[in-house]
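Q: Next comes the sequence, and after it the predicted model I'd like to discuss.
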Amino acid sequence: MSDSQLTLRSVNVTRYVTPLREGGSMPAIAEADDGFLYVLKFKGAGQGVKALIAEIIGGEIARALGFRVPEIVFASLDEAFGRIEPDEEIQDLLRASEGLNLALHYLSGAITFDPLVTVIDAKTASQIVWLDCLLTNMDRTARNTNMLIWHKELWLIDHGASLYFHHSWQNWKEQALRPFVLIKDHVMLPMATELESVDREFRQLLTPGLIADIVHLIPDEWLVEEYSFETLTEHRQAYIHFLETRVANSEIFVKEAQNARETLI
């Protein structure tokens, strides 16, 4: 067991404000009992709790590496919301999501990052590319950057599409050693000229203890429905092993990113 000091706050959803229909899983803006607005991610959406697990791991690894990421909290949803919602599609989603969900602090007034408008330096670009190679995050393309500009600063959001191996857990140990070929479509790849120095820096930061602490943030109840493992401990350890293996062998995905970048020049 980890003796992690990392924690996520817990809130109760008090008001469903509006759906964000541009998201494939239809998240929503909601108000919680602490008075803040959040982007609420539902466990009853298409990818289920796997997307929420990826959101925790991806978001908290990004934060640990120094990126700006909106605060992630656990958000409890009462069954009453499903009863009063008139939209049948949203009603079904709310009913399927009663209990523990995930939410990110809503960055009011933030604008979507546009690479044609905002210039990102080579080191920052390389850091983001490295992060997404580690996480196998397929969702940071020019079409959907999943980055925001808020108070003139860059923020990373939406890591739910990361760690796609865990949707089947087939050959997951081998997948930990594979390059991330989809990096060729990454919006930051053309500017990522400092991958080797970033690799040295980030490998030092992502220690086994830190990885374990982040994985232990995942609630037990989000791990119980996976039949690939006999125990929760075994399931949790698989995430730890996958991430530790990728960090220890990061030269594999760094080389893939460098080769992909060369084809763009």
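A: Arrived safely, thanks for sending. None of these values were measured; they are calculated from a predicted model.
Q: Please count neighbours and contacts with C-alpha atoms only from this point.
A: Noted.
Q: can you pull out the strands in the protein?
A: Using DSSP state E, the strands found in the chain span residues 10-19, 28-32, 37-41, 72-77, 99-105, 111-112, 147-150, 153-156.
Q: give the contact list for the residue nearest in space to the middle of the chain.
A: Nearest to the mean C-alpha position of the chain, by CA atoms, centre = their mean, lies residue 159 at 2.3 Å. By CA atoms under 8 Å, 6 or more residues apart in numbering, the residues touching residue 159 are 51, 54-56, 58-59, 137, 139.
Q: could you redo the last one with a cut-off of 6 Å?
A: 55, 58 (CA atoms under 6 Å, 6 or more residues apart in numbering).
Q: Against residue 106, how distant is it?
A: Going from residue 159 to residue 106 by CA to CA, to the nearest Å gives 15 Å.
Q: The chain: helices as residue ranges?
A: Along the chain, counting by DSSP state H, helices occupy 48-64, 80-84, 88-96, 122-135, 172-175, 195-205, 208-215, 232-248, 250-264.
Q: What helices and strands are in contact with the third one?
A: It refers to helix 88-96. helix 80-84 (3 or more CA pairs under 6 Å, 6 or more residues apart in numbering; DSSP states H and E).
Q: The helix it packs on: which residues count as buried?
A: Within helix 80-84, the residues that qualify as buried are 81-82, counting by 16 or more other CA atoms under 10 Å.
Q: quick one: contacts of it?
A: 91, 94-95.
Q: And these, which is closest to residue 178?
A: Using CA to CA, residue 94 comes nearest to residue 178 of these, at 37.1 Å.
Q: If we ignore the residues flanking it in sequence, what's nearest the closest one?
A: Computed as CA to CA, 6 or more residues apart in numbering, the closest residue to residue 94 that is not its neighbour in sequence is residue 82, at 5.0 Å.
Q: Second structure follows, compare the two:
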Amino acid sequence: MIENGPQLRTVNVIRYVTPLREGGSLPAIAEADDDFLYVLKFRGAGQGVKALIAEIIGGEIARALGLRIPEIVFANLDEMFGMTEPDEEIQDLLKASTGLNLAMHYLSGAITFDAQVTTVDSKLASQIVWLDCLLTNVDRTARNTNMLMWHKELWLIDHGASLYFHHSWTNWEEQAKRPFIQVKDHVLLKQASDLEAVDEAFSKILTDDLIHSICSLIPDDWLLRDAPFETAEEHRQAYAKFLISRISVSEVFVKDAQNARTSLI
């Protein structure tokens, strides 16, 4: 692990403010004991801790690459929250999420990115496309961009749909070396004309040590026994191996993205 590598703060949730019902996993705006508002992602929701793991890995890799990501924190949820919530659906979610969850700083006043309104330059577009190819992130389409404009700057949010291989771990070592065919639907693909230059720069930044450091952030509690892994550490190391392997053959997904872009322009 590299010195002064990425670290996540831990906060305690003190007030459930409102659900964000546009999210399939029913995230919420909540207040923490540091007086900040957060978008709270629950371990008891749909994809459970796997979505939270993808959120940590995707978000912290993006941050390491210099992209704008709201601060990610661990968020402790007390069991009392589930006892006082009148909405039964939310009550069940809160009860199932007692303990350590994940949250991102709430960007108050931010608006959803609209490709028809805001033009992204080729370098930034290429950086985001490269990131999503690495992470196999299927959720950055025109229908759901998962990007926000805040103070006239572009911010990336919600990487929970990344690393979709980990829902089964079938042939994961082989999948690491495959192109990302869903890139054809990426909202910024048409503007991504600098993929080769970005590939060269980003591959140098994402060293093996940095990848291991980011994966070390995943709590043992979230890495429960999950076939084919017997220990949390073996499970954690598999994420690192997947990413390191994928970066080593990044020209595969870069070439595929370039081909998909050519068909668009």
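A: Cool, got the structure. Because the structure is a prediction, the values reported are computed rather than measured.
Q: Need the TM-score from the superposition.
A: For this chain pair, the superposition-based TM-score is 0.98 by TM-score structural alignment, normalised by the length of the first structure; 265 aligned residues with a CA RMSD of 1.0 Å.
Q: rewinding a little: to residue 3 of the first structure, which of the helices of the first structure lies closest?
A: Nearest to residue 3 of the first structure among the helices of the first structure is helix 208-215 (7.5 Å), distances taken as CA to CA.
Q: And the closest one against the second structure, how far off on average?
A: Superposing on the second structure and averaging over aligned pairs (mean CA distance after the TM-score superposition for the first structure), helix 208-215 of the first structure comes out at 0.3 Å.
Q: list the buried ones in that helix?
A: For helix 208-215 of the first structure, a neighbour-count test (16+ other CA under 10 Å) marks 210-215 as buried.
Q: quick one on the thing from earlier: who wins for neighbours among the contacts of helix 80-84 of the first structure?
A: Neighbour counts for these (other CA atoms under 10 Å) peak at residue 94, which has 24 neighbours.
Q: Now do it against residue 63 of the first structure, distance only.
A: 29 Å.
Q: Give me the number of neighbouring residues for the residue nearest to residue 246 of the second structure when sequence neighbours are not counted.
A: Spatial nearest neighbour of residue 246 of the second structure, chain neighbours left out: residue 176 (5.0 Å); criterion: CA to CA, 6+ apart. Residues lying near residue 176 of the second structure (other CA under 10 Å) number 24.
Q: One more: the one 4 residues further on?
A: By the criterion of other CA under 10 Å, residue 180 of the second structure has 21 neighbours.
Q: now swap in residue 154 of the first structure and tell me
A: Count around residue 154 of the first structure with other CA under 10 Å applied: 20.
Q: go on, residue 151 of the second structure?
A: If you count neighbours by other CA under 10 Å, residue 151 of the second structure ends up with 11.
Q: residues contacting it?
A: By CA under 6 Å, 6+ apart, residue 151 of the second structure has no neighbours at all.
Q: Next one: it from residue 265 of the second structure, what distance?
A: Taking CA to CA as the measure, residue 151 of the second structure falls 31 Å from residue 265 of the second structure.
Q: just residue 40 of the second structure next, same as before
A: Taking CA to CA, one finds residue 40 of the second structure at 39 Å from residue 265 of the second structure.
Q: who has more neighbours, those two?
A: Each of residue 40 of the second structure and residue 265 has its neighbours counted (other CA under 10 Å); residue 40 has more, 28 against 8.
Q: isn't the more buried one right next to residue 31, touching?
A: No. Using CA atoms under 6 Å, residue 40 of the second structure is not in contact with residue 31; the gap is 9.2 Å.
Q: mind putting the helices of the first structure in JSON lines, distance to residue 111 of the first structure included?
A: Formatted as JSON lines, the helices of the first structure follow (distance: least, CA to CA, whole Å):
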{"stretch": "helix 48-64", "distance to residue 111 of the first structure": "19"}
{"stretch": "helix 80-84", "distance to residue 111 of the first structure": "29"}
{"stretch": "helix 88-96", "distance to residue 111 of the first structure": "26"}
{"stretch": "helix 122-135", "distance to residue 111 of the first structure": "19"}
{"stretch": "helix 172-175", "distance to residue 111 of the first structure": "35"}
{"stretch": "helix 195-205", "distance to residue 111 of the first structure": "27"}
{"stretch": "helix 208-215", "distance to residue 111 of the first structure": "29"}
{"stretch": "helix 232-248", "distance to residue 111 of the first structure": "31"}
{"stretch": "helix 250-264", "distance to residue 111 of the first structure": "27"}
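Q: Need the winner for burial among the strands of the first structure.
A: Of all the strands of the first structure, strand 37-41 carries the top mean neighbour count, a mean of 25, counting by mean count of other CA atoms under 10 Å.
Q: Could you tell me where stretch 250-258 of the second structure falls in the first structure?
A: Counting by TM-score structural alignment, stretch 250-258 of the second structure pairs with residues 250-258 of the first structure.
Q: Pull out the buried residues from the matching stretch.
A: Buried residues in stretch 250-258 of the first structure (16+ other CA under 10 Å): 250-254, 256-258.
Q: again, but for stretch 154-171 of the first structure
A: For stretch 154-171 of the first structure, burial by neighbour count (16+ other CA under 10 Å) applies to 154-164, 166.
Q: Just send those residues back as JSON lines, with distance to residue 44 of the first structure too.
A: Shown next, in JSON lines, are those (distance: CA to CA, whole Å):
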{"residue": "154", "distance to residue 44 of the first structure": "30"}
{"residue": "155", "distance to residue 44 of the first structure": "26"}
{"residue": "156", "distance to residue 44 of the first structure": "24"}
{"residue": "157", "distance to residue 44 of the first structure": "20"}
{"residue": "158", "distance to residue 44 of the first structure": "17"}
{"residue": "159", "distance to residue 44 of the first structure": "17"}
{"residue": "160", "distance to residue 44 of the first structure": "14"}
{"residue": "161", "distance to residue 44 of the first structure": "15"}
{"residue": "162", "distance to residue 44 of the first structure": "18"}
{"residue": "163", "distance to residue 44 of the first structure": "19"}
{"residue": "164", "distance to residue 44 of the first structure": "18"}
{"residue": "166", "distance to residue 44 of the first structure": "17"}
